[in-house]
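Peer 1: Quick one: sequence and predicted model below, then my questions.
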Amino acid sequence: MNDYQVLVVGGGPGGYVAAIRAAQLGFKSALVEKDTVGGLCLNWGCIPSKALLRNAEVLNLIKNSNEFGIKIDTFTPDFSEAVKRSRKVVKKLIAGVGFLLKKNNVELISDAAVLANKNEIQLQNSGKTITADNIVIATGSNFREFPNMPIDEKRVITSRQALELKEIPNKIAIVGGGATGIEFGYIFNAYGSEVTIIELTDRILNKEDADVSKELTKIYEKKGIKILTGTQIEKLEVNDKSVKANIITDGKESTLEFDTLMVAVGAEANTKNIGLEDVGVELDNGWIKIDNYMNTSVNNIYAIGDVTGKLLQAHVASHQGVVAVEKIAGLNPEPINNYYDMPRAIYCEPQVASIGLTEEEAKSQGYKIKTGTFPLAASGKALGLGDTEGFSKLIFDSEIGELLGAHMVGSNVSELLGEIGILKHLEGSSKEIGDLVHPHPTMSEILKESALGSLGSAIHI
């Protein structure tokens, strides 16, 4: 008889959720974590960065307080205090996860784990061996290193070091125009940095709808953020005072100098030196191969979260964890057949929120589409908030009216993903969204107006 029925390796948002769900289903469950529970997301990712984003948002509100009839003549932004606040938030949530594990009788084992065979784990610090009927790998991902951009954690940093800065750099380059680069670009800009975002492809947020990229580019440039697309970093020259970036844009070489350069591109799975190959777990370019129920190539070993390389989002990892454990329990959960229907959010201001296919993806898959777009400048709620930048864009199958994708830029639009996610899951149509009564005045009305717009019957535009 094995020591545990379900053993989870890795205590991030996928791992701890899987361990708790296993305990709820009556399994003897344990969680092995070598560092602090919560994983990269809680400790050095989504949670502390969102706390800093809130500080930046408040700072920008103060800067624009005159628009609301409030005169604030002097104020002093202190980034070190913002960082302290973010660490307090992290500490509180870590304690919360620990409480949940204890409440659900999940045994927390603080150690590093290596697979010895498909039912056995060797603990590296204690030297002990533990066994389990089922093992869930949730070891996450980490920052990818690039030979042309070596991280020294002083002048050349990742988001990990950015979350611990005591002072804001006067000039900073952010390499990568994805979610991380866009969010930190907003933070540094709010605190007064001269920000340059360097993106290799032809647009920032290149996995989002092209209209989203275009809108956010316009908004960021209005804020004074410089965006260089189609730009490659050749090499860096680092000294005690600055970092020089030798770049190529449209075939032309140039050199830019910054106080700090932040690498915000690339991730790699934490699959090395944990015994995966020794027990026959198949990898695909370093990521663990899984099926729609999170099964690996070894029948009792599952993998969830970033380590699978599917969609590197905390909520995706948590959902994968639940599906995996419920499959183990024989509950026949709904398989995850695609990941483009998972909600995605970027928490700059204005926010970016999306789900489903982009217009380009829908067309490439052969759909005949209709789109409806509604600008926030026509929203009563947005006008009242003083946040009129952005839009809502819904994409429908023109033949049957089914919602294919939703893409939004605007204040707090991430909060609309719950509604649009339900509609997407239930195969909602343009008519059904248009018929649904939304409270007034709310941001949710932009969804109704977008749906009506696709039908040619929008009222407020």
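Peer 2: That came through fine.
Peer 1: contacts, neighbours, all on C-alpha from now
Peer 2: Will do.
Peer 1: Assign a three-state SS to Leu331, would you?
Peer 2: coil (DSSP: H, G, I helix; E, B strand; the rest coil).
Peer 1: any idea how far Ala22 is from it?
Peer 2: 12 Å (CA to CA, to the nearest Å).
Peer 1: Give me the more crowded residue out of the two.
Peer 2: A direct count of neighbours by other CA atoms under 10 Å for Leu331 and Ala22 places Ala22 higher, at 27 against 11.
Peer 1: quick one: that one and Val325 touch, right?
Peer 2: Yes: counting by CA atoms under 8 Å, Ala22 touches Val325, with 5.8 Å between them.
Peer 1: check contacts around Ala179.
Peer 2: Ala179 makes contacts with Leu205, Ile346, as judged by CA atoms under 8 Å, 6 or more residues apart in numbering.
Peer 1: cool, the one 3 residues further on as well?
Peer 2: For Ile182, the set of contacting residues under the criterion of CA under 8 Å, 6+ apart consists of Ile197, Ile346, Cys348.
Peer 1: In the chain, which residue is most central in space?
Peer 2: Nearest to the mean C-alpha position of the chain, counting by CA atoms, centre = their mean, stands Gln313 at 4.6 Å.
Peer 1: wouldn't it be in contact with Val307 here?
Peer 2: No: Gln313 sits out of contact with Val307 when judged by CA under 8 Å, with a separation of 11.1 Å.
Peer 1: Report the separation between the residue nearest to Val265 when sequence neighbours are not counted and Glu208.
Peer 2: What sits nearest to Val265 in space, not counting adjacent residues and going by CA to CA, 6 or more residues apart in numbering, is Gly176, at 5.0 Å. For Gly176, the distance to Glu208 (CA to CA) stands at 14 Å.
Peer 1: put this beside the first:
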Amino acid sequence: MADKFDLIVLGSGPGGYVAAIRATQLGLRTAIVERELLGGICLNWGCIPTKALLRSAEIFHYMQNAGDYGLKASGIEADLDAVVKRSRGVARQLNQGVAHLMKKNGITVFMGKGELQGSGRLQISGQDGSQEITGKHIIIATGARARDLPFAPADGERIWTYRDAMTPREMPSKLLVIGSGAIGIEFASFYNDMGVDVTVVEMLDRIVPVEDAEISSFLKKSLEKQGIEILTGAGVESIETAEDTLRASIKPADGEAAEHEFSHAIVAIGIQPNTEGIGLEEQGITMERGFIQIDEFGRTGAEGLWAIGDCVPGPWLAHKASHEGIAAAESIARELGNEEVHPHPLNRNTIPACTYCHPQIASVGLTEAKAKDAGHDVNVGNFPFIGNGKAIALGEAEGFIKTVFDASTGELLGAHMIGAEVTELIQGYTIGKELETTEAELMNTIFPHPTLSEMMHESVLSAHGRALHI
């Protein structure tokens, strides 16, 4: 007899395990199926361990520039093996934390590969053989993987995915980063801070192309000042690897393709959803480019079948997946008779985005260009870090905060930041958007002094020509 559950979650990333926890809080008998490691890519190979690497690089950067703070330091060296070991230790600790959460919440965990059989049935193949479980509802949270270059698939030796870049066998001497989204730019920043000669190639006309144009321009200048070579409007046409080197043919925007030599390359050109081989073909759901199409609560259109996270349309962010997981779990509980729960649909316009390069970037809502394209007459505020006392005291006077408002209603349409700790600051504007705040309310809010958050206030004041410290 197959084990029977109210809900089965296929995948235990930040969408899957959060959905499972919320479901048990609502009284549902819940199982989670994971083929590799609890916590998924984010906790084991993505968000968290990369931040551990970047933290090590940040400390190394500060130590090398100790003189800027009136300190003396000599003989500073980076131990790559120790840096990687620390990162993997952080990932291991969090993996164990998820296992604890599963046990604490009474969630049944099955380790193995799950495949949909229809009618709520899921076949699990693992080390202990094969078994079938059934659920009234199933959430697909299988995530995604790095997309390969068709002419140069990752080999783990010279051509790396993000996984290879997180556990390098050796420090590159000259690194090519293909793609300038968050993953590419974070690794470019990490390896540059670690002393590697880095080149970034981006096919579009600017780096971090989903960000506001002013943020992209500022980041490019900052990274180039740090020694990173950036080629925009350029494409990698071919890669040939040898025992200790690789040659890449790069075609710039306004010239002929030329060969360049590197020791390694990181491919960061996007993701591919993990939706093959899990039995989706017979479920009658809509797919686009491999991504499962859903409604605002995660319904796929097939009875009892839901999907969340990186296997559905983006943005492909851990916190978006968690929010989707909660919305789906609550919707399922309501369908199973819990009328006291009231799920909230995902509002894609209030999802913050963070990139942990040096300097950091963070944003929420519409860029200035997209706000204008949407028909808004806008008021734009802008305040530089150099005008903030705390930023100067920290030795972090590089960056700015930009806010975009609807000129007629005062609605906060978007906020865009670059500089120290902006990935922590952005949540203030995210809450503001969720509460539908206006520029008047933000101008009347008291911000503590001395803090970096004062720049958030000044940027809002700037939209009306009222900035005080510039």
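Peer 2: That came through fine. Just so it is clear, the model here is predicted, and its values are computed rather than measured.
Peer 1: Show me what Val265 of structure 1 lines up with in structure 2.
Peer 2: In structure 2, the residue paired with Val265 of structure 1 is Ile269, using TM-score structural alignment.
Peer 1: Could I get the full set of helices for structure 2?
Peer 2: Taking DSSP state H as the test, the helices found in structure 2 are 16-25, 40-45, 47-64, 80-104, 162-166, 182-193, 213-225, 318-335, 368-373, 389-394, 422-434, 439-443, 454-462.
Peer 1: so how much does the longest one differ from structure 1 once superposed?
Peer 2: In the superposition against structure 1, helix 80-104 of structure 2 averages 0.5 Å from its aligned positions (mean CA distance after the TM-score superposition for structure 1).
Peer 1: My read is that Phe143 of structure 1 contacts Asp306, right?
Peer 2: No: with contact defined as CA under 8 Å, Phe143 of structure 1 and Asp306 do not form a contacting pair (11.7 Å).
Peer 1: Give me the more crowded residue out of these two.
Peer 2: Taking neighbours as other CA under 10 Å, Phe143 of structure 1 and Asp306 compare with Asp306 leading, 26 against 16.
Peer 1: What does the more buried one correspond to in structure 2?
Peer 2: When structure 2 is aligned by TM-score structural alignment, Asp306 of structure 1 is paired with Asp310.
Peer 1: Look up the closest residue to its match, ignoring the ones flanking it.
Peer 2: Gly143 (4.5 Å).
Peer 1: Need the counterpart of the one you found in structure 1.
Peer 2: Match for Gly143 of structure 2 (TM-score structural alignment): Gly140.
Peer 1: what's the answer for Met456 of structure 2, then?
Peer 2: So, by TM-score structural alignment, Met456 of structure 2 is matched to Leu447.
Peer 1: how many neighbours does the closest residue to Gly40 of structure 2 other than its chain neighbours have?
Peer 2: Among residues not flanking Gly40 of structure 2 along the chain, Gly13 sits closest, at 3.9 Å (CA to CA, 6+ apart). Gly13 of structure 2: 27 surrounding residues under other CA under 10 Å.
Peer 1: Enumerate every residue touching Arg160 of structure 1.
Peer 2: Arg160 of structure 1 is in contact with Trp44, Gly45, counting by CA under 8 Å, 6+ apart.
Peer 1: Map it onto structure 2.
Peer 2: In structure 2, Arg160 of structure 1 lands on Arg163 (TM-score structural alignment).
Peer 1: Equivalent analysis for Val437 of structure 1, please.
Peer 2: Using TM-score structural alignment, Val437 of structure 1 lines up with Ile446 in structure 2.
Peer 1: Same check on His407 of structure 1?
Peer 2: In structure 2, His407 of structure 1 lands on His416 (TM-score structural alignment).
Peer 1: circling back: just checking, the residue nearest to Gly40 of structure 2 touches Trp45?
Peer 2: No: using CA under 8 Å, Gly13 of structure 2 makes no contact with Trp45, being 10.8 Å away.
Peer 1: Look up the closest residue to Ala265 of structure 2, ignoring the ones flanking it.
Peer 2: Leu176 (4.5 Å).
Peer 1: That neighbour matches what in structure 1?
Peer 2: Aligned partner of Leu176 of structure 2 by TM-score structural alignment: Ala173.
Peer 1: For that match, grab the count of nearby residues.
Peer 2: 28.
Peer 1: what do you get for Gly235 of structure 2?
Peer 2: 19.
Peer 1: wouldn't it be in contact with Asp205 here?
Peer 2: No: shown here, Gly235 of structure 2 and Asp205 do not form a contact pair, counting by CA under 8 Å, at 11.0 Å.
Peer 1: list the residues that contact both of these two?
Peer 2: By CA under 8 Å, 6+ apart, no residue touches both Gly235 of structure 2 and Asp205.
Peer 1: residues in contact with Ser454 of structure 1?
Peer 2: Applying CA under 8 Å, 6+ apart to Ser454 of structure 1 gives the contacts Lys370, Thr371, Gly372, Thr373, Leu394, Phe396, Ser430.
Peer 1: at 10 Å what do you get?
Peer 2: For Ser454 of structure 1, the contacting residues are 369-374, 393-396, 398, 401, 430-431, 434, by CA atoms under 10 Å, 6 or more residues apart in numbering.
Peer 1: Please name the nearest non-neighbouring residue to it.
Peer 2: Gly372 (4.0 Å).
Peer 1: Need the counterpart of the one you found in structure 2.
Peer 2: By TM-score structural alignment, Gly372 of structure 1 lines up with Gly381.
Peer 1: And the aligned partner of Lys207 of structure 1 in structure 2, how far from His416 of structure 2?
Peer 2: Matched by TM-score structural alignment, Lys207 of structure 1 corresponds to Val210 in structure 2. From Val210 of structure 2 over to His416 of structure 2 the distance is 11 Å, taken as CA to CA.
Peer 1: With neighbour numbers in mind, choose between the two.
Peer 2: Set side by side, Val210 of structure 2 and His416 show more neighbours around His416, with 28 against 14, by other CA under 10 Å.
Peer 1: From what I see, Gly384 of structure 1 and Glu67 are in contact.
Peer 2: No: counting by CA atoms under 10 Å, Glu67 is not a contact partner of Gly384 of structure 1; they are 11.3 Å apart.
Peer 1: Overlap of the contact sets of those two?
Peer 2: Counting by CA under 10 Å, 6+ apart, Gly384 of structure 1 and Glu67 have no contacts in common.
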